[in-house]
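>>> Can you look at this prediction? I've put the sequence above it.
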Amino acid sequence: MPTFSIIIPVYNRPDELKELLDSVAGQICRDFEVIIVEDGSEMKSEQLTFQYKQQFHINYLYQTNQGPGPARNTGAQQAKGRWLIFLDSDCILPNDYLNIISQEVDCEEFDCFGGPDRPHPDFNTIQKAIGYAMSSVLTTGGIRGAKENLDIFYPRSYNLGVRNSVFNSLKGFTNMRFGEDLDFSMRLLKKGYSTRLIKKAFVFHKRRNNFRSFFKQVYNSGIARINLEIRHKGTLKPVHWIPSLFVLGHILIVIGAFFNPWFLLLLMFIPTVLFFHAHHVTKELKTAFWAVPAAFTQTFGYGLGFFEAVISRKLLGKKEFHAFHENFYK
């Protein structure tokens, strides 16, 4: 019986999955199995998984498209490991990733863990810029799970581990399309289980390749924040309103610029700060330049989605929803 069962849901991403499986094959720790769950993909990865059967134990499962939460549940049903590790298919693991986790689970008493993410040096400029936007302290990086001191730590499903027994006691993930990982972590904490941030157990996370798909993702994250508040009362914090206030503030500044050109200086202040901070973090001039529109895409996308959900769910009392049903992956 392996210590770890690595569960990877995949949807039309065989090329990215290959990069992840190559990194799994290079792990120092070999006490694991891998379960691939194909969630109704047209571009299937079954033949790809055959290439790794001589390197480690890998199991391929196919189901009709149900979303990432149910796909992870399908994988967990077949898992034999004491710990379940959920990874997104667009991640790459450092070769000591499992070794670090193995040392932590042997020494510490916790029920669920997570780790941060970062861009790989070989990622393209847009991916690095989006990676900065999703992890920077100047955007929403501090409340996404990279730091423990800003909020309760909620592990995210791109890099999440949980005891098999605990996962089963919670009946796994719900059918939420976005925010399902936060919903899982919140239910876990409500049951009295504990979480732990393992800072050294990071993954390289590709995320989106363009701002259009990135906007759709973060817009749905803003909607999910309100959906989560309705499911879990009291989890919405003042910090979650910052992107929406950022959107409102910029609208007011633009309006003010029609009457007083000095307001244009305010419009330049935040991009300038973002540029120099991104350059300090990434050490790349080109990445720092693209980090500015990436950060604005993230903040505006999240803030606008948040606003729509506040109006739709809080004011009008409508049911749980998400946006871009028909073209999210286009």
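Okay, I see it.
>>> only C-alpha atoms for contact and neighbour calcs from this point on.
OK.
>>> Show me the strands in this protein, by range?
4-10, 32-39, 57-63, 83-87, 91-92, 112-114, 117-118, 159-163, 195-197, 203-205 (DSSP state E).
>>> Quick one, which of the ones you listed gets closest to residue 275.
Closest to residue 275 of these is strand 117-118 (Cα to Cα; 18.2 Å).
>>> quick one: contacts of that closest one?
Residues outside strand 117-118 that contact it (Cα atoms under 8 Å, 6 or more residues apart in numbering): 131, 132, 135, 159, 202, 203, 204, 205.
>>> Could you verify my assumption that the first one touches residue 204?
No. When contacts are counted by Cα atoms under 8 Å, residue 131 is not listed as touching residue 204 (9.4 Å).
>>> Please say which of the two ends up with more neighbours.
Remark: of residue 131 and residue 204, residue 131 carries more neighbours, 25 against 20, as counted by other Cα atoms under 10 Å.
>>> Run through the residues that contact the nearest residue to that one once chain neighbours are set aside.
For residue 131, ignoring the flanking residues on the chain, the nearest one in space by Cα to Cα, 6 or more residues apart in numbering is residue 119 at 5.6 Å. Residue 119 is in contact with 127, 128, 131, 132, 204, 205, 206, counting by Cα under 8 Å, 6+ apart.
>>> out of those, which is most surrounded?
Each of the contacts of residue 119 was scored by neighbours using other Cα under 10 Å; the highest score is residue 128's, at 29 neighbours.
>>> Check it against this one:
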Amino acid sequence: MFFSIIIPLYNRPQEINELLFTLTKQTYLQFEVLVIEDGSKNDAKAIVESYANKLDVKYYFKENAGQGFARNFGFERAKGDYFVIFDSDCLIPSNYLEIVKNYLYEHDLDAYGGPDAAHESFTPVQKAISYSMTSPFTTGGIRGNKKHVGRFHPRSFNMGVSRQAWEKVGGFILTRLGEDIEYSIRIHENGFKIGLIPDAKVYHKRRTSFGQFYKQLHFFGRARINIYKHFPKELKLIHFFPAVATVGMITTLLMNIFYPPLAYVLDFLVILYFMLIFFHSWSVNKSLKVAFLSIISSFIQLTAYGLGFIQDLFKRVVFKQQ
């Protein structure tokens, strides 16, 4: 089995350097790497070309059109049996392709996704963000969990598609706003089999500050409504949880200001919820600092996603704006 690893890139030369270095350590060597520079001003051509004697790597520069269409550009030039998509801010364990190859031979998936985790080199903020995106106490727990809700939809930071599926389904038709979920839905609808490979994890840096994380999650909330506009049946009750939690926390704040006696129960529930997050993060990360920061990152995850979801729910569904 030959893999084509496709990496869209936009103004992140240092990240691609770190990702390519981890790919030089792979135990399974039947793969090529295609780096698609999507109109970056700060390009990584010299960095990518410095790996020419270590990897079968190709560098392409195209006009900016977004990550989904950059991946399509790579699909069209890849020669692998299987296309593997990574975000540029990932670090790849040395046995990743070995795990994927063995699993695909046993389970015959047409597309797959894998979970993410925090690397030991990550900052405390990055570890807290990683926790909030993978914890069972936040909506992030469904992203790489065996017990996911409904059909499994791979996320494009760690996703694979067979050449056969791509040749029938085509590539991404959205370049942003939930493009990976939309793509996996079409793969499902064309009769192909998609599954989670539980051990095919990557170390996903995501964002390096809470401000950047807020913007990303607000975007994710809007993306869920974008998916709903294409596939109404894919909007599940669990997708409303961040919005409901956001409204609940705003209500709790208002009650504490205007009528404190009615806020006691809500205060208790909010405190209990974030205590569960604190102690669970402490047990997972073995760090009090990361546990405290996990309260902040989980709060941001819920409210940013919730506000983005509510914003486009009213804008695009209630008021039917484009």
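That came through, no problem. Source: prediction; values computed, not measured.
>>> Quick one: closest of the strands of the first structure to residue 295 of the first structure.
Of all the strands of the first structure, strand 117-118 sits nearest to residue 295 of the first structure, with 15.3 Å by Cα to Cα.
>>> And the closest one against the second structure, how far off on average?
Averaged over the aligned pairs, strand 117-118 of the first structure sits 0.4 Å from the second structure after superposition, using mean Cα distance after the TM-score superposition for the first structure.
>>> buried stuff in stretch 223-231 of the first structure?
Neighbour counts over stretch 223-231 of the first structure (16 or more other Cα atoms under 10 Å) mark 223, 224, 225, 226, 227, 228 as buried.
>>> Quick check: the last one touching residue 183?
Spelled out, it's residue 228 of the first structure. Yes. Counting by Cα under 8 Å, residue 183 is a contact partner of residue 228 of the first structure at 6.6 Å.
>>> Check the offset of stretch 61-71 of the second structure from the chain's centre.
Between the centre of stretch 61-71 of the second structure and the centre of its chain there are 18 Å (Cα atoms, centre = their mean, to the nearest Å).
>>> Neighbours of residue 199 of the first structure, how many?
Residue 199 of the first structure, neighbours per other Cα under 10 Å, totals 13.
>>> tell me the contacts of the nearest residue to it once chain neighbours are set aside?
Using Cα to Cα, 6+ apart and skipping residues adjacent in sequence, the residue nearest residue 199 of the first structure is residue 115, 5.5 Å away. Listed by Cα under 8 Å, 6+ apart, the contact partners of residue 115 of the first structure are 145, 146, 155, 159, 160, 197, 198, 199, 200, 201, 202, 203.
>>> Tell me which of the residues you listed persist in the second structure.
Retained in the second structure: 145, 155, 159, 160, 197, 198, 199, 200, 201, 202, 203, out of these (criterion both residues aligned by TM-score structural alignment, their matches' Cα atoms under 8 Å).
>>> Select from those the one having the most neighbours.
residue 155 (27 neighbours).
>>> Find the nearest non-adjacent residue to that residue, please.
Per Cα to Cα, 6+ apart, closest to residue 155 of the first structure is residue 114, 4.6 Å.
>>> Next up, the contacts around the one you found.
Residues in contact with residue 114 of the first structure (Cα under 8 Å, 6+ apart) are 154, 155, 156, 159, 160, 161, 195, 196, 197, 198, 201.
>>> same deal with residue 295 of the first structure?
Applying Cα under 8 Å, 6+ apart, the residues near residue 295 of the first structure are 130, 132, 133, 134, 139, 274.
>>> for the nearest residue to residue 84 of the first structure once chain neighbours are set aside, what are its contacts?
Of all residues not flanking residue 84 of the first structure in the chain, residue 5 sits nearest, at 4.9 Å (Cα to Cα, 6+ apart). Taking Cα under 8 Å, 6+ apart, we find residue 5 of the first structure in contact with 32, 33, 34, 35, 79, 80, 81, 82, 83, 84, 85.
>>> before we move on, what about residue 19 of the second structure?
88, 89, 90, 91, 92.
>>> circling back to that earlier point, looking at the contacts of residue 114 of the first structure, which is nearest residue 101 of the first structure?
Nearest to residue 101 of the first structure among the contacts of residue 114 of the first structure, with distances taken as Cα to Cα, is residue 201, at 6.6 Å.
>>> Residue 158 of the first structure contacts residue 85, correct?
No. If you go by Cα under 8 Å, residue 158 of the first structure and residue 85 don't touch, sitting 9.3 Å apart.
>>> Distance check, the nearest residue to residue 214 of the first structure once chain neighbours are set aside against residue 90 of the first structure.
Leaving aside its sequence neighbours, residue 214 of the first structure sits nearest to residue 208 (Cα to Cα, 6+ apart; 5.6 Å). Residue 208 of the first structure sits 9 Å away from residue 90 of the first structure, going by Cα to Cα, to the nearest Å.
>>> So which of these two has more stuff around it?
Shown here are residue 208 of the first structure and residue 90; by other Cα under 10 Å, residue 90 has more neighbours (22 against 17).
>>> for the stretch 151-300 of the first structure, what spans make up the helices?
For the stretch 151-300 of the first structure, the helices defined by DSSP state H, counting those that start in this stretch occupy 164-169, 180-190, 211-231, 242-257, 263-282, 285-309.
>>> What about the nearest residue in space to residue 226 of the second structure that is not next to it in sequence, how many residues nearby?
The spatially closest residue to residue 226 of the second structure, leaving aside those adjacent along the chain, is residue 177, at 6.4 Å (Cα to Cα, 6+ apart). Number of residues near residue 177 of the second structure (other Cα under 10 Å) recorded here: 18.
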